[in-house]
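> Sequence below, structure please.
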Amino acid sequence: MCSGLVAFLCLISVSLTAKVKWVPNTNFNLKLNFKDGRLPCPRQTVVFPESLNGIVSIETKAVVGGFVLPQDGELVFGDGDLQFGSSENSNCTETGNVYFLENSVSSWAQPDVWSSPKFNEATPDAERVPCFDDTVEFPTGSVFTISLPDEQQVVRDIKINGVSYDTRTFIDYVLHQRDQAQQFILNQYQETGIFITNKQCKSRSGCPCQVNVMRIDCSAKICSVPTCIDPIQPVGHCCKICGGVISFDVDQSFDLMTFKELVEAVIEGYGNEDLVYHIGKIENKIQLVVVNKGEYTGTSAEVVNDVNNRMQRHWVQGVKEAAISGSPLYKYGLGGKIFVSMFFAVVLVMGGVYAYYYKLPEIRLPIDIAGRPGMLSRYQRRTDSVVSLTRRDSVITTRSGISTAFRNPMYDSKRGRVVVEATADD
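Sure thing, here's the model as predicted:
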């Protein structure tokens, strides 16, 4: 089992052929390389780290207020044009410093270093890697340093600056690389750890993304705060999420396509286009994760619960586990506000009743009865007549046979009272 500070890439995906691109790039004109995730404004000063381990490339026009250069490092100007000072046509008016972040060395198995159309919000971090039937692409003009995997990974093709490589030519490229802007670091065994071949999946129960399991360092992942009560953490996710998950053991007779059709039918039945799902496989275990694309509404949890109830028993060959997150925080907060409001409203009403009957002093008012001035000796907020809601001898019998009675709590008031009794004429 995988555990400890280093999170695992334990779940391997049911793979579909796709293009997977390498993301890290020290190009100056990329938003991700700045601390606030935005390119600098013409009036802002760009502050570089004290030391740059790699090369920072300026490929397109850049307009900044100024540079605070590193003590040690290298900036390369390609076809880009660097201009200092504000631009009259710029709509950006922010000032101050903006910080350039150098991601000098990244790992093949690091979170969020790959992008692909097949990835969505439900895809675990452990499965956001190239699979055995994927084409790996390192974009033209990108600047990076990558540590190659320790465990051998199988891919369909590797393209570097638009040129395809097989296993032999890729090894030769890494060993004799001349492009200083793009550096590949051999693994601890002094190998590339990459095997390039055209492999096909022929199992009806699906194939794992990679046979050899890698590890992902989740300490490099920035997790957002879940917007639900009791968030879940599916296998392979570095962060807790809102939604639902089902995992179960299968054998070779399991039909992955039939299960996928069930999931899609349930989602379509909810009529919600704001749902995405991911089906992954490790060894003989299938995992389904369903989440909302945007704000969590609870629908994804309902879908997982529905799928769990509709699954056929013979699909599961061992243990089946399902988990769903709770209500959205905004609904939970609304319920709490209503409860607090009602509580204080009840307290205020009861306090008002108590003060009305027992705490207010007697009020004496001058009156004129039959033209003679005088004083009303007693004026109270309530009448001195108290009506007993039930007689002392009346009882209410419950279904359990226990006798009980209800009496007006004001019946035994110390003040005078008039008892109104029922008569035969009533």
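
> contacts and neighbour counts: CA atoms only from here.
OK.

> excluding its backbone neighbours, what's nearest residue 290?
Leaving aside its sequence neighbours, residue 290 sits nearest to residue 277 (CA to CA, 6 or more residues apart in numbering; 4.3 Å).

> what's near enough to touch that neighbour?
Contacts for residue 277 (CA atoms under 8 Å, 6 or more residues apart in numbering) come out as 120-123, 288-291.

> How much space separates it from residue 116?
15 Å (CA to CA, to the nearest Å).

> go on, residue 87?
Following CA to CA, the distance that separates residue 87 from residue 116 is 36 Å.

> what's the answer for residue 137, then?
10 Å.

> any residues in contact with both of the two?
Common neighbours of residue 137 and residue 116, counting by CA under 8 Å, 6+ apart, are 19-21.

> how many neighbours does residue 89 have?
The tally of other residues near residue 89 (other CA atoms under 10 Å) stands at 6.

> wait, what's in contact with it?
Taking CA under 8 Å, 6+ apart as the definition, residue 89 has no contacts.

> Could you grab the helix/strand/coil label for residue 20?
strand (DSSP: H, G, I helix; E, B strand; the rest coil).

> Help me confirm that it comes into contact with residue 113.
No - the criterion here is CA atoms under 8 Å, and residue 20 misses it with residue 113 at 10.0 Å.

> quick one, which of the two is more surrounded?
residue 20 (22 against 16).

> distance of that one from residue 36?
Counting by CA to CA, the separation of residue 20 from residue 36 is 26 Å.

> Which residue ranges of the stretch 151-300 of the chain form helices?
167-175, 256-269, 299-310 (DSSP state H, counting those that start in this stretch).

> so which of those is the most packed in?
Among those, the stretch with the highest mean neighbour count (mean count of other CA atoms under 10 Å) is helix 299-310, at a mean of 19.

> Contacts for it, please.
Counting by CA under 8 Å, 6+ apart, 243-246, 262-263, 266-267, 270, 275, 290-292, 322, 324-326 sit against helix 299-310.

> orientation of that helix relative to helix 256-269 in degrees?
Compare the direction of helix 299-310 with that of helix 256-269 by axes from the mean of the first three to the mean of the last three CA atoms, to 10 degrees and you get 130 degrees.

> Would you mind identifying the next helix or strand past helix 299-310?
Per DSSP states H and E, the first helix or strand lying C-terminal to helix 299-310 is strand 320-324.

> From the contact counts, what lies against that next one?
Applying 3 or more CA pairs under 8 Å, 6 or more residues apart in numbering; DSSP states H and E, we find strand 320-324 packed against strand 244-249, helix 299-310.

> Serialize the ones you listed to JSON lines and add fields for distance to residue 144.
Listed next are those as JSON lines, based on distance: least, CA to CA, whole Å:
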{"stretch": "strand 244-249", "distance to residue 144": "36"}
{"stretch": "helix 299-310", "distance to residue 144": "38"}
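
> can you give me the strands in the stretch 101-250 of the chain?
Applying DSSP state E, counting those that start in this stretch to the stretch 101-250 of the chain gives strands spanning 106-107, 114-115, 135-138, 144-147, 153-155, 157-160, 163-165, 182-185, 194-196, 244-249.

> Would you do the same for the sequence below? I want to compare the two.
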Amino acid sequence: MGALGRVLLWLQLCALTRAAYKLWVPNTSFNTASNWNQNRTPCAGDAVQFPADKMVSVLVRDSHAISDMLLPLNGEFVLASGAAFSSAGGDSDPACHPGARLLFRNPDRFSWLDPHLWSSGTQESGIFFVDAERVPCTYDDVLFPRDGSFRVALGPGPNPVHVRSVSAVGQTFTRDEDLAAFLASREGRLRFHGSGTLRVGSQACTDASGCVCGNAETLPWICASLLQPLGGRCPEATCQDPVRPQGQCCDLCGAIVSLTHDPTFDLERYRARLLDLFLKQPQYQGLQVAVSKVLRDAHTEIQVVLLETGPATGAAGQLGHALLQDAVAQGSVLGIVSATLRQSGKPTAANSALDQNRSGAGLAAGVAAVVLLALVGTVLLLLYRSGRLRWRRHGDAEPASAGLPLGFRNPIFDVMVFKQQQASVEFPDSTQKVDILDIDTNFGCFVNPLFAGEAEAEA
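This is a model prediction of the structure:
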């Protein structure tokens, strides 16, 4: 059985035991363009140089004619079948425009904690993982290229890295003793370095509702590695009130559905339900979903993250509400006890346009108010000059009439004063009396039509 056949058989066994695995992506191959400072592989006639103080294992797959090469003080070249080096002499490839020495980039730049450098073999279209789960979790199997060269920096997280197993250089390590012996060998030191500690032997996840990843304490270092190319800062979210899921380094536009569940909940079945029943609908085509078990306030819950991959359209919030309705309707079947929803706000671009419209409307209203005040002032000035408008100072006002009681000015009558004297009205057909206020008739009165008949009878 070939190497590819063994890998496929191993992956099938992982699927049967519900084990997850992570694949290491970068390599230190001579034929990988990104390993060279000019982002190209060496051409005929090139002069190449490796860092003198770096340990490195380099796989060479093809034949190369070069003018000269400076080797590292400690390293190895692994030549594949048919690979070789030869001197180019005076010949060179004019298509490559050789000139400056071609430098092999620092092989120590690859960190175990960088989410960019891992791939999940179980990842499907429409599915993504939060940043903490993009690097190997406690229950993951880790695969390094069997026939390739690589170098990994361990650390600087505060705790040892725990995984289920590590497969490298044709061996699979499931015991700490065997892995420690390999890491201490020259073959292991060429491929693993740093201050961190790597341990194996964790059990595979056997819980159908999923297992917590276990990278919560390492998340700050994961985020530091992830954001290093961006200067350590998160990109600005394109929506108002963005959300940040547990295990994610930066805010995002979308929604988060949190599910509490009973023992019958099946994480893989629910993830498949999201893909088949919801994400295939046209209105949700631009969304991606991450489903995992997280620890919150000493209790576990299922976190469903709905990510808007393009400009925020509100589709994540719509799907979030649809999942809440689905949890109510099918919760007993799916093993869902309760569900809550958090979602981000409107796009910032739309908000900016709205603010600009409001600013424009406010400016127009201000100008209209100034024009109106100017017109009113002009009219008052013309009335004053024509003699139709007069005003007096406060000291020139006529004195108030002596003895005129202070009271409430009714717009219907000239003056009305209510005396706080009690009176009563007796209804003809009832012995009940209702106290009312006596109104002084010296200053007018108000006749209530309800009592008009009684007043005439008394008269």
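
> So for residue 137 and residue 116 of the first structure, which residue has more residues nearby?
Under the neighbour definition other CA under 10 Å, residue 137 of the first structure and residue 116 were set side by side, and residue 137 has more, 21 against 17.

> Could I get the contacting residues of that one?
19-22, 158-160, 162 are the contacts of residue 137 of the first structure under CA under 8 Å, 6+ apart.

> Translate it into the numbering of the second structure.
In the second structure, residue 137 of the first structure lines up with residue 143, judged by TM-score structural alignment.

> Would you check how far apart its match and residue 79 of the second structure are?
22 Å.

> Reformat the helices of the stretch 151-300 of the first structure as TSV; add distance to residue 132 of the first structure.
Converted to TSV, the helices of the stretch 151-300 of the first structure look like this (distance: least, CA to CA, whole Å):
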stretch	distance to residue 132 of the first structure
helix 167-175	13
helix 256-269	18
helix 299-310	28
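
> Which among the ones you listed is found nearest to residue 68 of the first structure?
helix 167-175 (33.9 Å; CA to CA).

> Distance across stretch 82-93 of the first structure, terminal residue to terminal residue?
End-to-end for stretch 82-93 of the first structure, by CA to CA: 18 Å.

> Sort out which residues of it are buried, please.
Neighbour counts using 16 or more other CA atoms under 10 Å place 86-87 of stretch 82-93 of the first structure among the buried residues.

> about what we covered before: identify whichever of the helices and strands packed on strand 320-324 of the first structure lies nearest to residue 204 of the first structure.
Nearest to residue 204 of the first structure, of all these, is strand 244-249, at 14.6 Å by CA to CA.

> Now that closest one on the second structure. Mean distance?
Aligned to the second structure and superposed, strand 244-249 of the first structure gives a mean residue distance of 2.4 Å (mean CA distance after the TM-score superposition for the first structure).

> closest to residue 178 of the first structure out of the helices and strands packed on strand 320-324 of the first structure?
Residue 178 of the first structure lies closest to strand 244-249 among these, at 46.6 Å (CA to CA).

> Give me the helices and strands touching the closest one, please.
Using 3+ CA pairs under 8 Å, 6+ apart: strand 244-249 of the first structure touches strand 285-292, helix 299-310, strand 320-324.

> max-length helix in the first structure?
Assignment by DSSP state H gives helix 329-354 as the longest helix of the first structure.

> Which stretch of the second structure is the helix or strand just after that one matched to in the alignment?
Going down the chain from helix 329-354 of the first structure, the next helix or strand is strand 365-369, by DSSP H and E. Here strand 365-369 of the first structure fails to align to any part of the second structure, judged by TM-score structural alignment.

> Quick one: distance of the helix or strand that strand 365-369 of the first structure is followed by to the chain centre.
Next along the chain after strand 365-369 of the first structure, taking DSSP H and E as the criterion, comes strand 372-376. Remark: strand 372-376 of the first structure is offset 76 Å from the chain centroid, using CA atoms, centre = their mean, to the nearest Å.

> Mind listing residues that contact strand 372-376 of the first structure?
For strand 372-376 of the first structure, the external contacting residues (CA under 8 Å, 6+ apart) are 364-368.

> now whichever helix or strand comes after that strand, how far from the centre of its chain.
Using DSSP H and E, the helix or strand that follows strand 372-376 of the first structure in sequence is strand 396-397. Its chain's C-alpha centre and that of strand 396-397 of the first structure lie 54 Å apart, by CA atoms, centre = their mean.

> The second structure: matching residues for the next helix or strand after strand 396-397 of the first structure?
Per DSSP H and E, the first helix or strand lying C-terminal to strand 396-397 of the first structure is strand 403-404. Using TM-score structural alignment, strand 403-404 of the first structure corresponds to no residues of the second structure.

> Centre of the chain to strand 403-404 of the first structure, how far?
Here strand 403-404 of the first structure is found 54 Å from its chain centre; the criterion is CA atoms, centre = their mean.

> elements contacting that strand?
Using 3+ CA pairs under 8 Å, 6+ apart, the elements in contact with strand 403-404 of the first structure are strand 396-397.

> and residue 119 of the second structure, what does it touch?
Contacts for residue 119 of the second structure (CA under 8 Å, 6+ apart) come out as 22-25, 134.

> right, and the pair among those residues with maximum separation?
By the measure CA to CA, 25 and 134 form the most distant pair in those, at 12.2 Å.

> quick one: which of the helices and strands packed on strand 244-249 of the first structure is nearest residue 30 of the first structure?
Closest among those, using CA to CA: strand 285-292, at 28.3 Å.

> Trace the closest one over to the second structure and give me the residue numbers.
Using TM-score structural alignment, strand 285-292 of the first structure pairs with 301-308 in the second structure.

> By how much does the matching stretch deviate from the first structure on average?
Mean for stretch 301-308 of the second structure is 1.2 Å (mean CA distance after the TM-score superposition for the first structure).

> Now which residue in the second structure aligns to residue 126 of the first structure?
In the second structure, the residue matched to residue 126 of the first structure (TM-score structural alignment) is residue 132.

> Test my guess that that match contacts residue 245.
No - taking contacts as CA under 8 Å, residue 132 of the second structure lies outside contact range of residue 245: 10.5 Å.

> who has more neighbours, those two?
For residue 132 of the second structure and residue 245, the more surrounded residue by other CA under 10 Å is residue 132, and the numbers stand at 26 against 22.

> how about the nearest residue to that one, chain neighbours excluded?
Of all residues not flanking residue 132 of the second structure in the chain, residue 247 sits nearest, at 4.9 Å (CA to CA, 6+ apart).

> Report the contact partners of the one you found.
130-133, 216, 219.

> Next: residue 128 of the second structure.
By CA under 8 Å, 6+ apart, residue 128 of the second structure lies in contact with 288-290.
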